[in-house]
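1. okay, sequence plus prediction incoming.
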Amino acid sequence: MAFEKTPGWLDWYAGPTKPRFKLPAGAVDAHCHVFGPGAEFPFAAERKYTPCDASKRQLYALRDHLGFARNVVVQATCHGADNRAMVDALTHSNGRARGIATVRKSVGDAELLAMHEAGVRGVRFNFVKRLVDFTPKDELMEIAGRIAKLGWHVVIYFEAVDLPELWDFFTALPTIIVVDHMGRPDLGKPIDGEEFGLFVKFMEQHPNVWSKVSCPERLSIAGPPALGGERHPYRDVIPFARRIVETFPDRVLWGTDWPHPNLKGHMPDDGLLVDFIPHIATTPELQRKLLVDNPMRLYWPEEV
């Protein structure tokens, strides 16, 4: 089946540099996606965007190029609740990938068990209104109760301005909660201000809450460096991500977000994104927790 990409869609950067930062042995890219390929795994009719193809083969080639050992593949919204492309990536990873699914209330127990066998370890609830349609919270809570029995967790994606409205729902979830991209803080507001302070309070008060300190390319106002400029771009994101890493060192994860869906303005060099890591996790101990110990404990506990 042929799909026409969303106008202005930015394809992933095909020539990433080799990172200067050497990842610790066993490092996990804990947030990435696959798109299709559309001819094999069609995109959902209800999707809000149509991406380029980004296959499992290309994802795992990037993993090896950057120096990661494993991946966590998060279901892309363009595939809706059809998890076949993500599950296919897991089953062809030789045990080196785990997955996060999107499911509806109607999902059967047999399907959940099959996904568990394939390596799925969580479900994602997306509250970013421009990306998904609203799902009633009682349905999401029912899903959370069912997947909790499998030992799965819930990944939540929201924007900082919406945290007050979502607080009660999030704090009632019966699982570990992993927040995508620090809840997308507004970097135009102060790090010690009310909005980011509420997110820090959310993590302080609820020890089941983890955070990904990923996607500086999405959060930054300053943007990437000019061609030939500094090696570590997105300077304005560093204080926010470092605050989370240093305050909650045992509950943080990092991922590339490849192939960077719905990104506007520029497409990042994934090698430069890896070189961002030592600026937010500044010691070997913090780097190992962020990239190895924490994701292994969450996604491969049987090997810890």
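-> On my side now, so go ahead. Residues are numbered from 1 along each chain as shown.
2. C-alpha from now on. contacts and neighbour counts both.
-> Noted.
3. which strands and helices sit next to the longest strand seen in the chain?
-> When the chain is parsed with DSSP state E, its longest strand is strand 120-126. If contacts are counted by 3 or more Cα pairs under 8 Å, 6 or more residues apart in numbering; DSSP states H and E, strand 120-126 sits against strand 97-101, helix 137-148, strand 153-157.
4. from those, which stretch is densest packed?
-> Greatest average neighbour count among the helices and strands packed on strand 120-126 goes to strand 97-101 (a mean of 26), per mean count of other Cα atoms under 10 Å.
5. what is the burial count for F125?
-> F125 has 21 neighbours, counted by other Cα atoms under 10 Å.
6. just list the residues touching the closest residue to it other than its chain neighbours, thanks.
-> Sequence neighbours aside, I156 is the residue nearest to F125 in space, at 5.0 Å (criterion: Cα to Cα, 6 or more residues apart in numbering). Contacts of I156 were listed using Cα atoms under 8 Å, 6 or more residues apart in numbering, and they are 124-127, 177-180.
7. alongside the first one, take a look at this:
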Amino acid sequence: MNETSPNCPPPVDSPKRPDVTLPALSCDSHCHVFGPAELFPFAPDRTFTPVDVPRQRLRRLHDFLGLDRALIVQSACHGTDHSALLDALETSDGRYRGVALVTPATHPDEIARLDATGVCGVRLNFLPHLGGAPSRETMDAILRLVGPYGWHVSVHVAGTGITDHADFIRSIDAPVVIDHMARVDLRDGLDGEHVASLLGLLDTGGVWVKLSGADRLSAQLSAEPGAPYADAVALARLLAAHAPDRVVWGTDFPHPNIRGAAPDDGVLVDLIAEIAPDEDRRHKLMVTNPAGLFGF
């Protein structure tokens, strides 16, 4: 991709101030930084071009929403050049940790540098628009590279992916974190095969899930802004109740590769009250679980 014009919608400029007051040390467990492209150019072979969302804008959002910590996930639009991510980590005063994108060709010294700067996970993408499922040989090589550092493995699947790759996920000898509630098709309902696969993986005790991306999953999107995402919230509530010690929550800011306009991040924060209605479960979701999983 050679064009430099964004083909992703921008995030909401002035999100709603949440009605929910989050507990101290709450963590946004899935977000990104993009550019600025003049300082941190996007990868020439990227499949999408986002708007610039530098670390300063991400931090302003977190301060506004009441999020004291965050896990920043390296975006495919930056490829394996982690300069923007490392800049965000190095200037965060310990507030941020990171997830990397690496290949079998990544030098071990680079893995050590990432770890020393605050990276604590590696992401495996299985989605066609992000390059498709890597080979088993590739995934095994990546896991060998990062294994000595105790990183978690972030798995990004959609549709039937959580079922298709369940055996591989079970085989990973590291904590596994499933992104965006596995992006299951909610038209199949909460008693469908793929939700059952996700619940079964949570029952292994070595798998966590991010209760993020409600706007991505919902089959109830309306033409009006601020869609309720009721079906996705119901799935998140089910997962939080099923495995309260192995769920974390994230904004997915600035919401790349979505259909339609970006969701209001203040609205997404308010949904936490429905996902985890009691104080103890909410504290686990927002503070205890991410602190332990990401090493804060």
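-> Nice, I can see it. Since this is a predicted model, take the numbers as computed values, not measurements.
8. so what number do they get for TM-score?
-> Here the TM-score for the pair of chains, by TM-score structural alignment, normalised by the length of structure 2, is 0.95; 295 aligned residues with a Cα RMSD of 1.7 Å.
9. Y49 of structure 1: which of the helices and strands packed on strand 120-126 of structure 1 is closest?
-> In terms of Cα to Cα, the element of those nearest to Y49 of structure 1 is strand 153-157, at 17.1 Å.
10. any idea how far that closest one is from the chain center?
-> In this view, strand 153-157 of structure 1 has its centroid 9 Å away from the chain centroid, taken as Cα atoms, centre = their mean, to the nearest Å.
11. ditto for stretch 14-24 of structure 2
-> 19 Å.
12. what about that stretch, start to end distance?
-> 23 Å (Cα to Cα, to the nearest Å).
13. quick one: residues in contact with it.
-> With Cα under 8 Å, 6+ apart as the criterion, stretch 14-24 of structure 2 contacts 64-68, 264-267, 269-270, 272-273, 283, 286-287.
14. can you flag which of those residues belong to helices?
-> Those of the contacts of stretch 14-24 of structure 2 mapping onto helices are 64-65, 265-267, 269-270, 272-273, 283, per DSSP state H.
15. element containing L90 of structure 1?
-> helix 84-91 (DSSP states H and E).
16. pull the contacting residues for A89 of structure 1.
-> Contacts of A89 of structure 1 (Cα under 8 Å, 6+ apart): 34, 56, 73, 97.
17. save those as a markdown table, and put in distance to T6 of structure 1 and secondary structure too.
-> Formatted as a markdown table, those follow (distance: Cα to Cα, whole Å; DSSP: H, G, I helix; E, B strand; the rest coil):
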| residue | distance to T6 of structure 1 | secondary structure |
| --- | --- | --- |
| V34 | 17 | coil |
| K56 | 21 | helix |
| V73 | 23 | strand |
| A97 | 29 | strand |
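18. for structure 2, longest helix please?
-> helix 230-242.
19. whereabouts in structure 1 does it align?
-> Against structure 1, the aligned range for helix 230-242 of structure 2 is residues 235-247 (TM-score structural alignment).
20. which parts of the matching stretch are buried?
-> 235-238, 240-245 (16 or more other Cα atoms under 10 Å).
21. what do you get for stretch 6-24 of structure 2?
-> Applying 16+ other Cα under 10 Å to stretch 6-24 of structure 2 flags 8-12, 15-18, 22 as buried.
22. and the end-to-end length of it?
-> End to end - Cα to Cα - stretch 6-24 of structure 2 spans 35 Å.
23. gap between that stretch and the chain center?
-> With Cα atoms, centre = their mean, you get 15 Å for stretch 6-24 of structure 2.
24. do the same with stretch 177-185 of structure 1
-> 9 Å.
25. just stretch 83-93 of structure 2 next, same as before
-> With Cα atoms, centre = their mean, you get 17 Å for stretch 83-93 of structure 2.
26. ok so, going back, buried ones in the helix holding L90 of structure 1?
-> So for helix 84-91 of structure 1, counting by 16+ other Cα under 10 Å, buried means 84-87, 89-91.
27. with stretch 27-39 of structure 2 instead?
-> For stretch 27-39 of structure 2, by 16+ other Cα under 10 Å, it's 27-35, 37.
28. quick one: the helices in the stretch 151-296 of structure 2?
-> Taking DSSP state H, counting those that start in this stretch as the test, the helices found in the stretch 151-296 of structure 2 are 161-164, 166-171, 193-202, 214-217, 230-242, 265-270, 272-275, 279-283, 289-294.
29. V176 of structure 2 against H152, yeah?
-> Yes. Using Cα atoms under 8 Å, V176 of structure 2 is in contact with H152, at 5.6 Å.
30. let me know the closest of the contacts of I156 of structure 1 to F196 of structure 1.
-> V179 (13.5 Å).
31. list the contacts of the closest one.
-> So V179 of structure 1 contacts 155-157, 209-212 (Cα under 8 Å, 6+ apart).
32. can you tell me the closest non-neighbouring residue to it?
-> Spatially, and ignoring its direct neighbours in sequence, V179 of structure 1 is nearest to S211 (4.6 Å; Cα to Cα, 6+ apart).
33. re earlier: from T117 of structure 2, how far out is the counterpart of the residue nearest to F125 of structure 1 in structure 2?
-> Aligning on TM-score structural alignment places I156 of structure 1 opposite V155 in structure 2. According to Cα to Cα, V155 of structure 2 and T117 of structure 2 sit 22 Å apart.
34. also L199 of structure 2?
-> Relative to T117 of structure 2, and taking Cα to Cα, L199 of structure 2 is found at 33 Å.
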